[in-house]
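Student: just a sequence and a predicted model for now, questions to come.
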Amino acid sequence: MGSRLLQTFIKNKFIWIACLILIGYLLPYYILGENTHIRVHDNLDSNIVWYKLLAETGQIFTLSDTTLPQVINGLPRSALPSAFDAVAWLYVLFEPMTAYTISQTIMRFAAFFGMYLLLTRHVFREAKSPWITVGAALAFAMLPYWPSGALSIAGLPLALHLFLTIRKFGWKTPKYNWVILLVIPFLSNFILSFVFFLAIMGLFWLIDWIRFKKANWSFFTAIASMTGIYLVKNYLVITSMFFNSGFTSHREELSLGHNTFERSVELAWENFLYGHTHDEAHQVLIIIPVIFTALLVAAYSNVKPRKLITLFVFNFCLSVWYAFWYWEGWRIVKDNFMIANTFNFARIHFFDPAVWYICFALALALLWKHLKFGKVLAIVLVVLQCSLVFGLNEENKYSEIDTPTFAEFYSEDLFDEIEAYIGEDQADYRVVSIGMHPTIAQYNGFYTLDTYNNSIPLEYKHDFRDVIEGELDKSPSLKNYFDTWGGRLYMYVAEHGEDYLFTKDRNEPIEQLDINTDALQKLGGDYILSAVPIKNYQELGLEHERTFENNGSPWEIWLYRV
């Protein structure tokens, strides 16, 4: 028995080593817990609180798009994650940081095994060195993905492997492949990426039908089944969009995409070389030079690397499409077709990381086979790329730029002091935040008039704009940001711009705050939680109640009564 286990380990030693490296990558979450530094943008400032809020509301399952009073006097339930979102249930069952850690672990291992299976079973026709297949898969698994996306980006190779397996073996495909395929929707986002993925799978099915004059019904069933699960999962979004005439989202007034042609060209190159903040593949230093080198070696060796060229060009086209979706030339389409204005078709660029690492593996295989000392070079390149992305784990990355840890960001003890000082039930008053993200107050149970969400009632956006109109008028960039998008209903300050992290080490006073306190009172505003002092607070009719700080928090909070 022992010798059999040893043989199994030796046979799969590269996979075991990769798993140990992944565990090392994840260790900061398990060791540091809430003292871990993690991403703020689209994470601490939003999704984590959305999950926590949903877990505490008792409104996880609801047939109608009810409203939640904790946010903006009634945030639509459809603006929060689905009841069929598996990550949401992690936040029901565990504390937020524990749920986050489990989600990260699932994401990383699914990314690794998905890419490994895709490379070994479908990309390469013959066995390749595990240095290439395991190495590329490991690097892919350690990319700095948008954390709350779960398998939305990291799980694409796994999903493609499953679909290609079903396409090849039909109804003879082992049942566990079907099970995994039907689980993926509960851990991923349809609107973000899988709507494009399933559309491409549907196109593959149609092309197969035309080519072979025979429908592959098992493949079709896989596509239909996953699509059906996504539709059920997003039932509240669908009903609110098409059947709830009482709710008009702020997305109806989106006006994104006014870039010049020149700026669009620049953006295409930026995305091609560096990626988007949610799907960085870190391709510019090693991967792209390796691909160009491999293409030169292929040309010299009279080899035609069709897959590599096709995927490389595909990624370039994705970058062009992404950039030009925001080109002003599209306005005629967006202004006349609502879906083009409210749905972001540029998000297909989330395929970028998977495509880059397939290209990386293909390029390494060319160097391995056709270049003298190519094996040694390929191994060195794999080690370098893995080292690069390993160093980008959240604890390393965000501790270096000195953003707050999870515990520091939400500073529960400090906000408990503020709650105790006010001395009322949190449901009986409303607050707004200045110089800090409103989700911090939301995390600590305060009812906020400001927020960051994907969908907000349009009427409320207009009412909230009256509060901050004076500050928006002082900053054309903030005014454009709020009016053309508006997902962040923040107490914008022209002096601050789009900076919302004013800690006690950098909390210079606001010299002249121009907000409409009458409009704030009309919305029900009672208190302002400000991370910086407001010099003209008396002119605004505010009363400075008290300033709060403690050694464990990066914030110093000035509490003003409206």
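Tutor: Sure, I can see it.
Student: contacts, neighbours, all on C-alpha from now
Tutor: Noted.
Student: what residues does the top helix by length along the chain touch?
Tutor: When the chain is parsed with DSSP state H, its longest helix is helix 96-118. By CA atoms under 8 Å, 6 or more residues apart in numbering, the surrounding residues in contact with helix 96-118 are 19, 22, 26, 29-30, 33-34, 48, 52, 87, 90-91, 93, 133-134, 136-138, 140-142, 147, 150-151, 154-161, 354, 406.
Student: restricted to buried residues, select these in ChimeraX.
Tutor: Selection of buried members from these for ChimeraX, criterion 16 or more other CA atoms under 10 Å:
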select :19,22,26,29,33,34,48,52,87,90,91,133,134,136,137,138,140,141,142,147,150,151,154,155,156,157,158,159,160,161,354,406
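Student: dropping in the other structure now:
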Amino acid sequence: MPALPGATVAPFRPRNALLVAVAALLLLALAYVAPAGRTYILLDDNLDTELATGYVLVREGKTLDYRPATKVERLLNGLPRNALRPGLQPLVGLQALLPTLPAYLLHELLVRLAGLLSMFWLLRRHLLPAPRHAALGAALALAWAVLPAYTAYGVSVLGQPAVAAVLLHLRRGPARWPYWAVLVGFGLWSSLVLAGVFVLLAGGALLLHAVWLGRYHAARRLALGLAVLASTYLVVEYPLVSALLGGQFVSHRLEFDYRRLVPGGVGAGLLAAARYFLLGHYHSALFVRLAPLLAAGAAALLVPASPGRYRYRRQLAGALVALGGAALFCGFYPQLTAAGQQVLPLLRAFNLSRLHFLLPLAWFALLALSLRQLPAGRSRWALVGLQLLVGLGMNTEWTLNVRRLLGRLPAAEPTYAAYVAPGLFGQVRQAILARTGQAPAAYRVACLGLPPAVATLNNFYTLDAYLNNYPLAYKHAFRPLIAGELAKSPDLATYFDAWGNRCYLFSAELGRNFRVPGTPARTVQHWQFNAAAFRRLGGRYVLSAVRLARPEASGLRLFGSYAAPGAYWHLWVYAAK
């Protein structure tokens, strides 16, 4: 409706724009709502590892028990507690208050809300501060909040804009207590090894730049801010720090062998670098960089000539060179590590290519600065809309829940209820209890064809697990169980010996298929399994998603076959002779 003569059109207030963005995020989150646990959540590197570790810490009451001698009995026959995630992280706290799935979903929503607020704050304070940009900033913050970042890592990615806003403020002048609280909150709610180290390094670069310019007051404020963040990490990540400084165990990571793990040659490195530049990494929000590149090109080529345009071109060139350099470093990092791992063994243990956790924020900053150069109009909104569609479209967790609502969820992507299958595993527990009188704490199991985390979430004590850190001695003790299968498959031998985060029962016939559905049923014809070594580790039962054609040849006997309506798995349980 046109305005009346003499009337003024009220501006779209920043608070109203933010409320609309929050409402839109909550509306999008409704896709996750489902009865009886029939929600889809990410499986790989998420439900098959991250949720199980917090679950066992809570179940054993050891979330804050950081004593060197403390063991988590449900994992690897007594895993050192300090090999697992900190008990102070919010996801673990929510798992102590709620069942696993509601805890995860609430945590996911809180992480994305925090991401939206932090990006809106950065945009309104520094990148898009003009009042006329309020709605644009809110839409861009929504596009940031829906990115396919792994929320099990907290705000490691989506909360970075808040840290950037604080550091930029400290460079300008003194800060009040809420700014310091943001730094403490980020340290509490993010991962030191995944993102924190690189956030601290980026803040250190900002500090050095202030020193270079002679802005010593700003440098002191930045140093204090970084000290607050680092101190918070030292408190929250005490399990990791104490394990490293106290020498509590030798990590299996020291046997990482990048010479065997990565393909050589310049071509492979350039291809990996191109993926990092154009897509990023799936742990830290995998999305096509189409909108930022289009916005940057439009701002550089289509905006009328002006001093501001030339300055922007210089800044754009510097930003693209930096992003390209980061992509090249990440792409060639495995090869660099392979060349230097003998001289510096710690290169195997700590992955510097996780620099990619900073790249999504860098690309969004480039997008915001480019939008600021463009004239108001449909083109800016089209670019933000494009980024929102790209983020949602590549967020497989969200898109698969939409497909579930439409009745079109792929059979290979089970819901939480089908994947964890508590009714099915409850049958197995009850059968073992009825026939032997033993509760799960009295025996140990291992899994074939399904992630051990599924058994863990069903209260079994497993000899196998998917972990980023565990004792090297246990890896060596576990290897004899699967040595026969590794001998049949050079690929699996490299996968375990040169990496080994998946300390699993392997089958050469299955390869790296760690998720074998119950339908159609699958049979492994020849499985070379060292049942004697299994018994020495305390193992009694193999929970298998595949039928063994000749269990006796593996030193096993069939204990029972189990199925349940709605379960993703069919279980064959074999007892070690």
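Tutor: Structure's in. What do you need? For clarity, every value in this text was computed on a predicted model and none was experimentally measured.
Student: superposed, what's their TM-score?
Tutor: TM-score for the superposed chains, counting by TM-score structural alignment, normalised by the length of the first structure: 0.92, backed by 547 aligned residues with a CA RMSD of 2.1 Å.
Student: can you tell me which of the contacts of helix 96-118 of the first structure are in helices?
Tutor: Per DSSP H, helices hold the following members of the contacts of helix 96-118 of the first structure: 19, 22, 26, 29-30, 48, 52, 87, 90-91, 93, 133-134, 136-138, 140-141, 151, 154, 156-161, 354, 406.
Student: ok, the residue nearest to the spatial centre of the first structure - contacts?
Tutor: Residue closest to the average C-alpha location in the first structure (CA atoms, centre = their mean): W146, at 3.5 Å. By CA under 8 Å, 6+ apart, the contact set of W146 of the first structure is 42-43, 277-279.
Student: scan those and report the most crowded one.
Tutor: Compared across the contacts of W146 of the first structure, D279 has the highest neighbour count, 22 neighbours, by other CA atoms under 10 Å.
Student: secondary structure class for that one?
Tutor: When classified by DSSP: H, G, I helix; E, B strand; the rest coil, D279 of the first structure comes out as coil.
Student: next one: Y527 of the first structure
Tutor: Y527 of the first structure ends up strand, using three-state DSSP.
Student: quick one: the helices in the stretch 401-550 of the first structure?
Tutor: 406-410, 412-422, 438-443, 458-474, 476-484, 517-523 (DSSP state H, counting those that start in this stretch).
Student: what do you get for the stretch 201-350 of the second structure?
Tutor: Under DSSP H, counting those that start in this stretch, the stretch 201-350 of the second structure gives helices at 216-236, 238-246, 258-261, 266-278, 290-301, 307-340, 346-349.
Student: among the ones you listed, which comes closest to F559 of the second structure?
Tutor: helix 258-261 (37.8 Å; CA to CA).
Student: and D85 of the first structure, what pairs with it in the second structure?
Tutor: Under the alignment (TM-score structural alignment), D85 of the first structure pairs with Q89 in the second structure.
Student: residues in contact with its match?
Tutor: Counted by CA under 8 Å, 6+ apart, Q89 of the second structure has contacts 188-190, 236.
Student: top of those residues by neighbour count?
Tutor: When neighbours are counted by other CA under 10 Å, S190 leads the contacts of Q89 of the second structure with 25 neighbours.
Student: that residue reaches A152, doesn't it?
Tutor: No. Assessed by CA atoms under 8 Å, S190 of the second structure is found out of contact with A152, at 9.3 Å.
Student: hmm, back to that, make TSV from the helices of the stretch 201-350 of the second structure and add distance to L472 of the second structure to it.
Tutor: Below are these laid out as TSV (distance: least, CA to CA, whole Å):
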stretch	distance to L472 of the second structure
helix 216-236	25
helix 238-246	14
helix 258-261	17
helix 266-278	29
helix 290-301	43
helix 307-340	20
helix 346-349	12
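Student: S561 of the second structure is nearest to which of these?
Tutor: Taking the helices of the stretch 201-350 of the second structure one by one with CA to CA, helix 258-261 is closest: 37.2 Å.
Student: what are the buried residues along that closest one?
Tutor: 258-259, 261.
Student: what residue of the second structure matches up with L381 of the first structure?
Tutor: Counting by TM-score structural alignment, L381 of the first structure lines up with L383 in the second structure.
Student: and if you look at K168 of the first structure?
Tutor: Under TM-score structural alignment, K168 of the first structure pairs with R172 in the second structure.
Student: what's the spacing between its match and L206 of the second structure?
Tutor: The gap separating R172 of the second structure from L206 of the second structure is 12 Å, by CA to CA, to the nearest Å.
Student: cool, and V241 of the second structure?
Tutor: On the measure of CA to CA, V241 of the second structure and L206 of the second structure end up 26 Å apart.
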